[in-house]
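**Student:** Here is the input, now give the coordinates:
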Amino acid sequence: MTKEIPHIEFNPATTNNFGFEIVPIKDIAKSKNEHKHNPELPHQLKFYNLIFFTEGFGRHFIDFKWYSVQKNSLVYLTKDQVNAFEFSEGLNGYCIIFTEEYFVNSFLNLTNDFVFRLFNPELFSPILQIPKKSEFVNYFNLLLNEYGNSQSFNHKNIINSLLTILISKAENLKQNLTFHISDASKVVVYQNFISLIEKNLTKSRSANFYAKELAISYKHLNTICKELINKTAKNVIDDFIILQAKRNLINSTTTSSELAYKLGFEDPTNFTKYFKKNTGLTPKSFLKSLSKD
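**Tutor:** Predicted coordinates:
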C-alpha cells in the first residue's frame, strides 16, 4: 500500500442533520472524483452504515472479503470496519448512515443484547437478503419519504421511530433466516468475552485466560462459542487478533515489526509466523494480495 487507508468521518451534505443521513449510492458513484478518497478503494468508517440495495447485482468489500450483493441485499457496516464499493452498472440503493452518538441515544429502548447482535459480524453475516414481500421494504420506503420531508412536524422523532422499526424488522428476518438465539445469557457471555479480548489483546491469547476472567470453565466458553458462531474460543481470539492486524497493516504508517509489539508479541518473527498460520500469508504477502483485488 502506498498510502494510509482513509478514515471516513461523518460529513453530512446538509447542515440540517442530527447525526443521521440517507445518501443514494448513485450520488456516491457520480461524485467519487470529488471525494478526498475513492470509495471503490478500501476505507475505514468512523460511523455506522446500513446499505440497502434496491436494484442490480454486484459486490461489496467488507473487512478484506468480497460479498455478492443484489436487489434487496442489506449490508451492515459497523464503526471501524474496512469496506469498499464496486459500482457495477445497474446497481443502485441507499446508504443509511449515523454517528455513534446517534446510535447510542436513539436506541435506548432496545436491549443490550439486541444492540450487540445488530452490528456484530461474528454472530451474523454482514449481508442479509431481504425477501421480496417483506414489510422491511415498506418501512424503508416510509423512512426514505420522511427523510425527504425534513419540514414535517416532529421529523426527528419520526425518523428515529421508523429506523428502530426498520432495524427490528431486519433483526426478525435475520433470526428466521439463520437461527434463533433462545438463550440471551449466552449472548451476554459472548459479548463479555469479546470485550475482554479487546481490553486484554496484548496480555493474552489463551482461551483459558479469558474463561477464568469470565468466571466460567474453558469447556463452557468453548460450548457457547460453538453454539453461537460454530468456532472454538481460541478461533474467536485468533480471528479477532488477525482482523486487528489486517486493519493496522493497511496503514503505511504501521510497520509489521511495530504492529507485532503493539499486539503483544515479544518478537516480530513470532507475529509473522502467527499471521501466516492463521491466514496462509505473510503480512507482506497479504498487502500484495490486496493490491491485486
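
**Student:** all contacts plus neighbour counts: C-alpha atoms, from now on.
**Tutor:** OK.

**Student:** Helices along the stretch 1-150 of the chain, start to end?
**Tutor:** 25-30, 100-106, 112-118, 135-147 (DSSP state H, counting those that start in this stretch).

**Student:** Next, the angle from the helix of greatest length in the chain to helix 135-147.
**Tutor:** Taking DSSP state H as the criterion, the chain has its longest helix at helix 155-177. Computed by axes from the mean of the first three to the mean of the last three Cα atoms, to 10 degrees, the angle separating helix 155-177 from helix 135-147 equals 160 degrees.

**Student:** Pull the residues that contact helix 155-177.
**Tutor:** With contact meaning Cα atoms under 8 Å, 6 or more residues apart in numbering, helix 155-177 is reached by 18, 106-107, 118, 128, 130, 135-136, 139-140, 142-143, 146-147, 149, 181.

**Student:** If you count neighbours, what's buried in whichever helix or strand comes after it?
**Tutor:** Following helix 155-177 in sequence order, the next helix or strand is helix 184-199 (DSSP states H and E). Of the residues in helix 184-199, those buried under the neighbour-count criterion (16 or more other Cα atoms under 10 Å) are Lys186, Val187, Val189, Tyr190, Gln191, Phe193, Ile194, Ile197.

**Student:** could you say what helices and strands helix 184-199 packs with?
**Tutor:** Taking 3 or more Cα pairs under 8 Å, 6 or more residues apart in numbering; DSSP states H and E as contact, the helices and strands that helix 184-199 lies on are helix 112-118, helix 207-213, helix 218-229.

**Student:** hmm, back to that, what's the closest of the helices of the stretch 1-150 of the chain to Tyr94?
**Tutor:** Closest of those to Tyr94 is helix 25-30, at 5.3 Å (criterion: Cα to Cα).

**Student:** Sort out which residues of that closest one are buried, please.
**Tutor:** For helix 25-30, by 16+ other Cα under 10 Å, it's Ile25, Ile28, Ala29.

**Student:** quick check, distance from it to the centre of its chain.
**Tutor:** Relative to the chain's own centre, helix 25-30 is displaced by 21 Å; criterion: Cα atoms, centre = their mean, to the nearest Å.

**Student:** quick one more, to check against the first:
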Amino acid sequence: MIQTYNISDFPSLQSIDDQFMLERFENLQRPPKFQWPYKRSFYEIMWLTSGTSTNLIDYQQVTVEPNMLFFIYPGQLHLMNKMESVNGFSITFTEQFLLLNMPNEDAISEFCFLDNCYASSFFKLDDKAIEELSPVLNLMLNEITRTEKSPSIVANLLSVFLNRTQRLIIENDKSPQDLTNIVRFKQLKKLIEGNFTKESQISFYADKLNLTAHRVNEICKQVTKKALGEVIRDRVLLEAKRLLLHSVHPIGQICDDLGFKDFSYFSRQFKKRTGLTPAEFRKQMYDKYQNS
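**Tutor:** This next block holds a predicted model:
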C-alpha cells in the first residue's frame, strides 16, 4: 500500500511540531525505510536555487528547474525520479498551521495555486518575483532557526509569502479566475474526494453546496474547462491508476471498490481514457516506476 507521511516523519530542528518545516534540500532528512512513491498529509512548496529535479505527481511528470516554485498538496502521489545537483528549499505546512492567522478555511481556498485546481503545479520566478519573495523566505529562515521560535511569527510570514505568491501568479495570468468560483470549486472538490466512489449524480453535489446543478456545472467549466461529470470521472480514473500500481488487489476487486457493477464496462472505460486495459496499465507502470 501507499505510505502517507506527516511532517514529523522528516527529522528536523527547523520545524514546529507536526505543523511546519523549512529545510534546505541539501540538509533534508528522510524517514527511516522511506518509500517512493508516497502521499503526504501536508502542503509542500519546493524552491530550487540550482540543479533540476524530475518529479512524478499523480502520473504527471514535471521537471523542476532553478527559480521555479513547485506546489504539492495533501493526498497527491509523489515520486521523485531524478535529482541532479539540487540545492534550494522545501517549505512544508499543514492546513491547521495556515489557519493560525486566517479567519476560516475559505481564506485558504482563495490561494488558487495550493491545490492546482486550475493553475499549473509550478510557477517560474522572474527577477521581480525573486525580489519579492526572497526577503520573506529569509525572515522565515531566521525565525525557524532560532532556539525559541514563534509559531505565530512563522505563520504570519508564511501568510505573507503565500499572498505575495498569489499576487504574482494573478499578475502573470492572462485569464484570471473569479476567487468566488475558486472557493466554490474547492468546496466541491472536497465533496468529490469523499464521495467519488459512490456518487456520480450532479444533483447530489449541487444539493450539498445549496446550488443548482446548472450553477455547479458552470463553476466547473469556468475553473477547469470541464463539466462536473468529467471532473468526477477524472478522480475515479486517478484512483484506479493508484490502486492498479500500488496495491496487490485483483482488478475485479478494484472495479468493485470504485463503484463499478460491471467489470467489462470498467475495463472499456479505462482503455478509452488511457489507451490501455487495466492489466496493461498495471504492467507498464510497474515496469516503469516501481523499480525506479
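
**Student:** Can you give me the TM-score here?
**Tutor:** Aligned and superposed, the two chains score 0.83 in TM-score terms (TM-score structural alignment, normalised by the length of the second structure); 281 aligned residues with a Cα RMSD of 2.7 Å.

**Student:** quick one on the thing from earlier: same list, the helices and strands packed on helix 184-199 of the first structure, but as JSON lines with distance to Leu201 of the first structure and mean neighbour count please.
**Tutor:** Output for those, formatted as JSON lines (distance: least, Cα to Cα, whole Å; neighbours: other Cα atoms under 10 Å):
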{"stretch": "helix 112-118", "distance to Leu201 of the first structure": "20", "mean neighbour count": "15"}
{"stretch": "helix 207-213", "distance to Leu201 of the first structure": "11", "mean neighbour count": "18"}
{"stretch": "helix 218-229", "distance to Leu201 of the first structure": "18", "mean neighbour count": "17"}
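
**Student:** mind giving me JSON lines with those and columns for distance to Leu74 of the first structure?
**Tutor:** Below are these laid out as JSON lines (distance: least, Cα to Cα, whole Å):
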{"stretch": "helix 112-118", "distance to Leu74 of the first structure": "12"}
{"stretch": "helix 207-213", "distance to Leu74 of the first structure": "33"}
{"stretch": "helix 218-229", "distance to Leu74 of the first structure": "20"}
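
**Student:** Of these, which is nearest Gly93 of the first structure?
**Tutor:** helix 112-118 (20.4 Å).

**Student:** Drop anything exposed from the contacts of helix 155-177 of the first structure.
**Tutor:** Ser106, Phe107, Leu118, Leu128, Ile130, Phe136, Tyr139, Phe140, Leu142, Leu143, Glu146, Tyr147.

**Student:** right, so of the helices of the stretch 1-150 of the first structure, which gets closest to Pro42 of the first structure?
**Tutor:** Across the helices of the stretch 1-150 of the first structure, closest to Pro42 of the first structure is helix 25-30 (Cα to Cα), at 14.7 Å.

**Student:** rewinding a little: so which of the buried ones among the contacts of helix 155-177 of the first structure would you say is closest to Thr272 of the first structure?
**Tutor:** Closest to Thr272 of the first structure, out of all of these and judged by Cα to Cα, is Leu118, at 33.2 Å.

**Student:** Next, find the distance separating that closest one from Gln70 of the first structure.
**Tutor:** Separation of Leu118 of the first structure from Gln70 of the first structure (Cα to Cα, to the nearest Å): 21 Å.

**Student:** What of Leu142 of the first structure?
**Tutor:** According to Cα to Cα, Leu142 of the first structure and Gln70 of the first structure sit 21 Å apart.

**Student:** go on, Asn38 of the first structure?
**Tutor:** Asn38 of the first structure is 22 Å from Gln70 of the first structure, by Cα to Cα.

**Student:** How about Leu91 of the first structure?
**Tutor:** Leu91 of the first structure is 7 Å from Gln70 of the first structure, by Cα to Cα.

**Student:** Name the residues contacting each of those two.
**Tutor:** Common neighbours of Leu91 of the first structure and Gln70 (Cα under 8 Å, 6+ apart) are Phe53, Thr54, Glu55, Gly56, Phe57, Gly58.

**Student:** ok, and the most crowded of those?
**Tutor:** Phe53 (24 neighbours; other Cα atoms under 10 Å).

**Student:** Tell me who's in contact with the spatially closest residue to it that is not a sequence neighbour.
**Tutor:** Once flanking residues are discounted, Phe53 of the first structure sits nearest to Gly93: 4.0 Å by Cα to Cα, 6 or more residues apart in numbering. Taking Cα under 8 Å, 6+ apart as the criterion, Gly93 of the first structure is in contact with Pro24, Ile25, Lys26, Ile51, Phe52, Phe53, Thr54, Glu55.

**Student:** Now check the first structure for the residue matching Ile153 of the second structure.
**Tutor:** Under the alignment by TM-score structural alignment, Ile153 of the second structure pairs with Ile158 in the first structure.

**Student:** Same check on Phe263 of the second structure?
**Tutor:** By TM-score structural alignment, Phe263 of the second structure lines up with Pro268.

**Student:** before we move on, what about Asn163 of the second structure?
**Tutor:** Per TM-score structural alignment, Asn163 of the second structure is aligned with Ser168.

**Student:** cool, and Gln61 of the second structure?
**Tutor:** Using TM-score structural alignment, Gln61 of the second structure pairs with Trp66 in the first structure.

**Student:** Give me the neighbour count for its match.
**Tutor:** Around Trp66 of the first structure there are 16 residues (other Cα under 10 Å).

**Student:** now Thr78 of the first structure
**Tutor:** Neighbour tally, Thr78 of the first structure, other Cα under 10 Å: 21.

**Student:** how close does it sit to Ala215 of the first structure?
**Tutor:** Thr78 of the first structure is 29 Å from Ala215 of the first structure, by Cα to Cα.

**Student:** Repeat that for Phe286 of the first structure.
**Tutor:** 37 Å.

**Student:** again, but for Val23 of the first structure
**Tutor:** 45 Å.

**Student:** which of those two has more neighbours?
**Tutor:** A direct count of neighbours by other Cα under 10 Å for Val23 of the first structure and Ala215 places Val23 higher, at 15 against 10.

**Student:** mind listing what the more buried one touches?
**Tutor:** By Cα under 8 Å, 6+ apart, the neighbours of Val23 of the first structure are Tyr94, Cys95, Ile96, Ile97.
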